[in-house]
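# Sequence and predicted structure are below.
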Amino acid sequence: IHHNPLLLFPSMGATVKHTYQVGMWLPCSDLHEGTPDQRVNVLELFAGKKGVLFGVPGAFTPGCHMAHLPGYVQNFYRFQAKGVDVIACVSVNDAYVMSAWGLAHGAEGKVRMLADPTGAFTQVYSEYSMLVENGLVMKIFVEPDGGGLTCSLAQNILSVI
C-alpha cells in the first residue's frame, strides 16, 4: 500500500509513535547534519534515489563505533556498485557529535551523519537498517533486542540489494 507521506506522518512529535514497515514512505521530517541549524529532510534526501538508512542508539557507543558505522564506510563502494546513491546514519545525538563521529571514521562523502536530538525520528527503533527507493521503505531489518549487532550491519543489507 502506498500512502502520501504527508498524511501518514503529519507530526513526528514525541507523543506520536510510528513504525516503519515495508511499503511505507519515510516521514517528511527534518534531521540535523553538521550543525543544529543545517536541516535535512529525510524524505527529500531519498527522493528519486536508492539508498540505505541505518539507525544506531548512540555515536561512539562500543558496538556502533567498532562495527556499525565502520561497516558502512568500508563497504561504500560495494553499495555504489549495487546502485545505492545515498547512505545515511541516524542517531539521537546532536549534530556536532554526529559530525565528529563521522570524521573519526572517514565517513565524509560516504555516509551522511544525521542527528535526531529529540529522538522523534528514532522513537520506535533504535537499531535498524532499511533499503529505501524514492522515499519508500523496500526492506527493513530491526535488531530483535533493540540493541544488537546482527541484522542491521552493512553486510546484511548488502546481501539483499
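Yep, that arrived. The model shown is predicted, which means the values in this text are computed figures rather than measured ones.
# Please make it C-alpha for all contacts and neighbour counts, starting now.
Fine.
# Run through the strands of the protein in chain order.
Chain-ordered strands for the chain, with DSSP state E as the definition, fall at 30-33, 35-41, 50-55, 86-91, 112-115, 128-133, 136-142.
# now those in TSV, with mean neighbour count?
Compiled in TSV, the strands of the chain are given as follows (neighbours: other Cα atoms under 10 Å):
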stretch	mean neighbour count
strand 30-33	23
strand 35-41	14
strand 50-55	24
strand 86-91	24
strand 112-115	27
strand 128-133	24
strand 136-142	20
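# Make CSV from those and add distance to residue 160 to it.
Formatted as CSV, the entries for the strands of the chain read as follows, by distance: least, Cα to Cα, whole Å:
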stretch, distance to residue 160
strand 30-33, 27
strand 35-41, 26
strand 50-55, 11
strand 86-91, 15
strand 112-115, 21
strand 128-133, 9
strand 136-142, 8
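# so which of these comes closest to residue 23?
Comparing the strands of the chain by their distance to residue 23 (Cα to Cα), the top pick is strand 136-142, with 5.5 Å.
# For residue 22, find the nearest of the strands of the chain.
It's strand 136-142; of these, that one is closest to residue 22 (Cα to Cα) at 5.0 Å.
# okay, pairing it with this:
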Amino acid sequence: MIKSGDTIPSVPVKLVDGSGISDTTSDSVLGQGRVVFFSVPGAFTPTCHVNHLPGFIANADKMRAAGVDRIVCAAANDHHVVKAWAEASDALGKIDFIADGNAAQAKAFGLDKDFSGAGMGTRFTRAAMLITDGVVDAVFIEDAPGVSATGAPAILMALEARKK
C-alpha cells in the first residue's frame, strides 16, 4: 500500500475536469503542487455520493485557502459515469476526477478492494492523501464503513496541523 514518502506511481487514467475528458497518467494529475486526493468505491454509490464527495465540494475554498492547489477524486468507474457524476454533483471547476475504469491505479497504489460480493468487482477502498509535488505526505484509510478519517473535515484538520 502506498505510504508517506512514496512517489506517486505513473498509471494511465482518464482525467475528467472542467475541460472535458483526457488521457493522462496518475503522476501527471497528482504530481505538481499541493494536492488533496481522495478515492471512493464508486460514483453515485450512496455513501460516496451523499457523504464523501459533497464535503469536498463544500470545503474546496477552505482547502485552497490552506494552500491546496488541486483536489482530485478517483473512482474505479468508466469516464462516462465519472463525468455524469461530476456534472450531477456540480463539482466540475472545484474538483478534478480520475476515472480508473479497470482499477489499475487502485491496484498500483495498493488501495484496491474486492467488492465482488456487492456485484461491483475491484474498486478503490475509501482513502485520502495529502501529496506535495508527487510525494505522499500522509495517507488516511477508512477502517470501517462510512466516512470519517477520509472526509473533508478530517483532511482540513490534517492540513491545519501541517501548517503549525
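Happy to help now that I have it. In this text, all values refer to a predicted model and were calculated from it rather than measured experimentally.
# Hmm, residue 147 of the first structure is touching residue 153, no?
No: using Cα atoms under 8 Å, residue 147 of the first structure is not in contact with residue 153, being 11.6 Å away.
# These two: who's more crowded?
A count of neighbours by other Cα atoms under 10 Å puts residue 153 above the other of residue 147 of the first structure and residue 153, at 23 against 17.
# counterpart of the more buried one in the second structure?
Taking TM-score structural alignment for the superposition, residue 153 of the first structure sits opposite residue 151 in the second structure.
# Please name the residues that touch its match.
Counting by Cα atoms under 8 Å, 6 or more residues apart in numbering, residue 151 of the second structure makes contact with 52, 55-56, 128.
# Separate out the buried members of the residues you listed.
Taking 16 or more other Cα atoms under 10 Å as the criterion, what is buried in those is 52, 56, 128.
# want to try JSON lines for those, with distance to residue 9 of the second structure as columns?
Supplementary listing: these in JSON lines, determined by distance: Cα to Cα, whole Å:
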{"residue": "52", "distance to residue 9 of the second structure": "24"}
{"residue": "56", "distance to residue 9 of the second structure": "24"}
{"residue": "128", "distance to residue 9 of the second structure": "16"}
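# So residue 30 of the first structure sits against residue 38, correct?
No: shown here, residue 30 of the first structure and residue 38 do not form a contact pair, counting by Cα under 8 Å, at 9.4 Å.
# Excluding covalently adjacent residues, which one is nearest to residue 105 of the second structure?
Using Cα to Cα, 6 or more residues apart in numbering and skipping the chain neighbours, the partner closest in space to residue 105 of the second structure is residue 11 (5.8 Å).
# which residues sit in contact with the alignment partner in the first structure of the one you found?
Aligned by TM-score structural alignment, residue 11 of the second structure pairs with residue 29 of the first structure. Contacts here follow Cα under 8 Å, 6+ apart; on that basis residue 29 of the first structure touches 12, 41-43, 121.
# Output those residues in a markdown table, with distance to residue 79 of the first structure appended to each entry.
Putting these into a markdown table (distance: Cα to Cα, whole Å) gives the following:
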| residue | distance to residue 79 of the first structure |
| --- | --- |
| 12 | 29 |
| 41 | 22 |
| 42 | 19 |
| 43 | 20 |
| 121 | 24 |
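# Among these, which lie within helices?
Judged by DSSP state H, the subset of the contacts of residue 29 of the first structure located in helices is 42-43.
# Map the contacts of residue 29 of the first structure onto the second structure and name those still in contact.
For those, the aligned pairs still in contact in the second structure (both residues aligned by TM-score structural alignment, their matches' Cα atoms under 8 Å) are 41-43, 121.
# Specify the helix with the largest residue count in the first structure.
The residue-count maximum for a helix in the first structure (DSSP H) belongs to helix 95-104.
# which residues in the second structure does that helix align to?
When the second structure is aligned by TM-score structural alignment, the counterpart of helix 95-104 of the first structure is residues 79-88.
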